[in-house]
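Visitor: heads up, no residue letters with this:
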């Protein structure tokens, strides 16, 4: 713990002694690695370690403004690492390096910041990535809400791997690696705005722990992580890109009982709810059952299920009920739950 003030002040972003103390006693201590410890203005990454693992770089960036910053199953720091790792992982990349930018509100308890940094360090270690560079800014009280985080990531795509929406074809099965909507409901309960109670936790998790071994199996055509907008957004986006249709079986959806209950009470649709540890996987039909069995042996995939298929008989995305009735599942037009990530 930093042996100074208990709260972040504007001086912690001034570039002076307090900022140096914050960097050394908090960030360098918990993110400890050779590149970061060199304290240059840029990370210096050797090419040979990247070339040995693939022939293309994947690069992504994301910002996190979730409210509340601590929630069942994680905090904004864990979320920031998982979110960027997952964006790389579903593209087939092996995540390698992250940058982290903090915007801190004056008055943020340093103890809270340390908990967030510890969670980031632990999650990065679990995912096998290194936080190699970063930046910290402090703004006056009221200019942001406690803490905002930006993370960017670099990964390596192995040769000759080719996955993406353009590889999807009619007949492909659609698989998810577990229960849907857990993150959204956990955040809704944590906000205490609607007197909801429950024990559900966010599904926040680094998906490369399942995507990398999964891609060693035949049949995977594409993957996406179902964050804001949920499975509905992913399927509609890909249907629009490919001009293929998708048919989702309502009875096949893996749902936690608490998610079902909250959805019914509030009129929410789990297919539109945000997730932070769920991949939507498009798989060759002949390989789907074997791949699902393998997926269930991997982390964060106990409740993996085939939820539908890609078709060329309809345009857009449809959900089919137990009795065979079909309803079009539209792209979300608004935000069911703002500041969910």
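Guide: Structure's in. What do you need? The structure presented is a predicted model; accordingly, all values stated were derived computationally and were not measured. Numbers count the residues shown, from 1 in each chain.
Visitor: hey, let's count contacts and neighbours off CA atoms from now on
Guide: OK.
Visitor: what residues are up against residue 188?
Guide: By Cα atoms under 8 Å, 6 or more residues apart in numbering, the contact set of residue 188 is 196, 337.
Visitor: what helix or strand is it on?
Guide: Assessed by DSSP states H and E, residue 188 sits inside helix 182-190.
Visitor: What helices and strands are in contact with the helix or strand following that helix?
Guide: Once helix 182-190 ends, the next helix or strand along the chain (criterion: DSSP H and E) is helix 208-214. Using 3 or more Cα pairs under 8 Å, 6 or more residues apart in numbering; DSSP states H and E, the elements in contact with helix 208-214 are helix 76-89, strand 94-105, helix 288-295.
Visitor: List the buried residues for the helix holding residue 188?
Guide: By neighbour count with 16 or more other Cα atoms under 10 Å, helix 182-190 contains the buried residues 182, 183, 184, 185, 186, 187, 188, 189, 190.
Visitor: One more: stretch 4-17?
Guide: Residues 7, 8, 9, 10, 12, 13 are the ones in stretch 4-17 that count as buried (16+ other Cα under 10 Å).
Visitor: mind putting those in a markdown table, distance to residue 277 included?
Guide: Listed next are the buried residues of stretch 4-17 as a markdown table, based on distance: Cα to Cα, whole Å:
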| residue | distance to residue 277 |
| --- | --- |
| 7 | 32 |
| 8 | 31 |
| 9 | 34 |
| 10 | 35 |
| 12 | 33 |
| 13 | 33 |
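Visitor: ok, structure two:
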């Protein structure tokens, strides 16, 4: 985590205080103690490296090993400012790891490694930071994608809201895989891997304003293994996107515009759990626009749709997978939904967001 020296992990010179201070971002012993005790001890468990190994200002990779896995490098970065930091089904740390892995995976790449940069507010309880770091480490370790480098900054009280995380990921795209938002063709089938809107609903529920009878859990999950299974079953897959901010609506509108096609979806086929459907009805929200953190939209050729669905449904993260519509030649750039009442409506992108700070 960009420690000021490359000396190995050691016991801190003093016990860590209960809260973050400006000294923890100053480059001295307080910063080093925080990095080694909170971050290095957790993140070293995600990679083939001992926690006592020297700390460097960068991670290093064997180019020959990367080249043996594919012919292109995928690279992404994302920032996470979710409120609250902890919610049913996840927390900001798990969200950061899963979100970055998914951004790599939907390009058809195998995630290789992650970085983690944190901006901490003065006064943040150290125990909260520990919980987030452990959650990140557990998620990365379970996904098999190590956290290999990072950075820590501390800002004065009030300059940020508790904790912000920026993660970057790299991955390798296997030779022959060509997946992109502009590759959809009329006749293709649109699939989703499960229930929509859970994350957006979980975040709003976790803020405690609604007092719902049933807790809604976020769908936060890494999707790289699911994507690998899908590509094996349907090697002609045209496009993949994880439906985060803006939900499925944003993905489909970007697809229609980039590919110069129309998209028709069926409201009756949209997989939404009853609790989320009721939640949306009460608040006047639309599940098509709610964020997801473990759902992808896949566009596959019609002759591969059955195999793709079967592969998705055989995976734990795709058991509720369904076809929700088709790519069409009419109304290029538009997404049209056949309503449950037999009519049609245009599904536009939102100007802003239905809910603030959901990731």
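Guide: All right, it came through fine. A quick note: this is a predicted structure, and the numbers were derived from the prediction, not measured.
Visitor: need the helices and strands packed on helix 208-214 of the first structure in CSV with distance to residue 128 of the first structure and mean neighbour count, can you?
Guide: Listed next are those as CSV, based on distance: least, Cα to Cα, whole Å; neighbours: other Cα atoms under 10 Å:
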stretch, distance to residue 128 of the first structure, mean neighbour count
helix 76-89, 10, 28
strand 94-105, 7, 22
helix 288-295, 20, 17
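Visitor: of all the ones you listed, which lies closest to residue 34 of the first structure?
Guide: strand 94-105 (12.3 Å; Cα to Cα).
Visitor: how much does the closest one deviate in direction from helix 76-89?
Guide: With axes from the mean of the first three to the mean of the last three Cα atoms, to 10 degrees as the basis, strand 94-105 of the first structure and helix 76-89 are set at 150 degrees to each other.
Visitor: Please name the nearest non-neighbouring residue to the counterpart of residue 71 of the second structure in the first structure.
Guide: Applying TM-score structural alignment, one finds that residue 71 of the second structure aligns to residue 55 in the first structure. Nearest residue to residue 55 of the first structure, sequence neighbours excluded (Cα to Cα, 6 or more residues apart in numbering): residue 159, at 5.7 Å.
Visitor: wait, doesn't that neighbour sit right on residue 52?
Guide: No: the pair residue 159 of the first structure and residue 52 fails to qualify as a contact (Cα atoms under 8 Å) at a distance of 10.1 Å.
Visitor: give the contact list for residue 338 of the first structure.
Guide: Going by Cα under 8 Å, 6+ apart, residue 338 of the first structure touches no other residue.
Visitor: The same query, at a cut-off of 10 Å, please.
Guide: 65, 66, 67, 184, 228 (Cα atoms under 10 Å, 6 or more residues apart in numbering).
Visitor: nearest to residue 88 of the first structure, of the residues you listed?
Guide: Using Cα to Cα, residue 228 is the member of the contacts of residue 338 of the first structure that sits closest to residue 88 of the first structure, with 16.4 Å.
Visitor: From residue 130 of the second structure, how far off is the counterpart of residue 6 of the first structure in the second structure?
Guide: Alignment note (TM-score structural alignment): residue 6 of the first structure maps to residue 18 of the second structure. Separation of residue 18 of the second structure from residue 130 of the second structure (Cα to Cα, to the nearest Å): 11 Å.
Visitor: Return the residue of the second structure aligned against residue 28 of the first structure.
Guide: Match for residue 28 of the first structure (TM-score structural alignment): residue 40.
Visitor: In three-state terms, how would that match be classified?
Guide: For residue 40 of the second structure, the assignment made with DSSP: H, G, I helix; E, B strand; the rest coil gives helix.
Visitor: so it touches residue 136, yeah?
Guide: No: using Cα atoms under 10 Å, residue 40 of the second structure is not in contact with residue 136; the gap is 11.9 Å.
Visitor: between the two, what contacts are shared?
Guide: Joint contacts of residue 40 of the second structure and residue 136 (Cα under 10 Å, 6+ apart) are residue 147.
Visitor: secondary structure class for the residue mapped onto residue 292 of the second structure from the first structure?
Guide: Counting by TM-score structural alignment, residue 292 of the second structure corresponds to residue 275 in the first structure. With three-state DSSP as the basis, residue 275 of the first structure sits in coil.
Visitor: And the one 5 residues further on, by the same measure?
Guide: State at residue 280 of the first structure, reduced to three classes by three-state DSSP: strand.
Visitor: what about it, how many neighbours?
Guide: Per other Cα atoms under 10 Å, the neighbour tally for residue 280 of the first structure reads 22.
Visitor: what number of residues lie near the nearest residue to it once chain neighbours are set aside?
Guide: Closest residue to residue 280 of the first structure apart from its sequence neighbours, by Cα to Cα, 6+ apart: residue 176 at 4.8 Å. As a burial measure, residue 176 of the first structure scores 27 neighbours (other Cα under 10 Å).
Visitor: With the one 5 residues further on instead?
Guide: When counting by other Cα under 10 Å, one arrives at 31 neighbours for residue 181 of the first structure.
Visitor: Trace it over to the second structure, please.
Guide: Alignment note (TM-score structural alignment): residue 181 of the first structure maps to residue 197 of the second structure.
Visitor: Its match touches residue 271, doesn't it?
Guide: Yes: at 9.3 Å, residue 197 of the second structure counts as touching residue 271 under the criterion of Cα under 10 Å.
Visitor: Identify the residues contacting the alignment partner in the first structure of residue 347 of the second structure.
Guide: Here residue 347 of the second structure is matched to residue 329 in the first structure, going by TM-score structural alignment. The contact partners of residue 329 of the first structure, by Cα under 10 Å, 6+ apart, come to 231-233, 235-236, 246-248, 271-272, 316-320.
Visitor: Do a quick rundown of the strands in the stretch 1-150 of the second structure.
Guide: Using DSSP state E, counting those that start in this stretch, the strands of the stretch 1-150 of the second structure run over residues 72-80, 86-87, 90-91, 109-121, 147-155.
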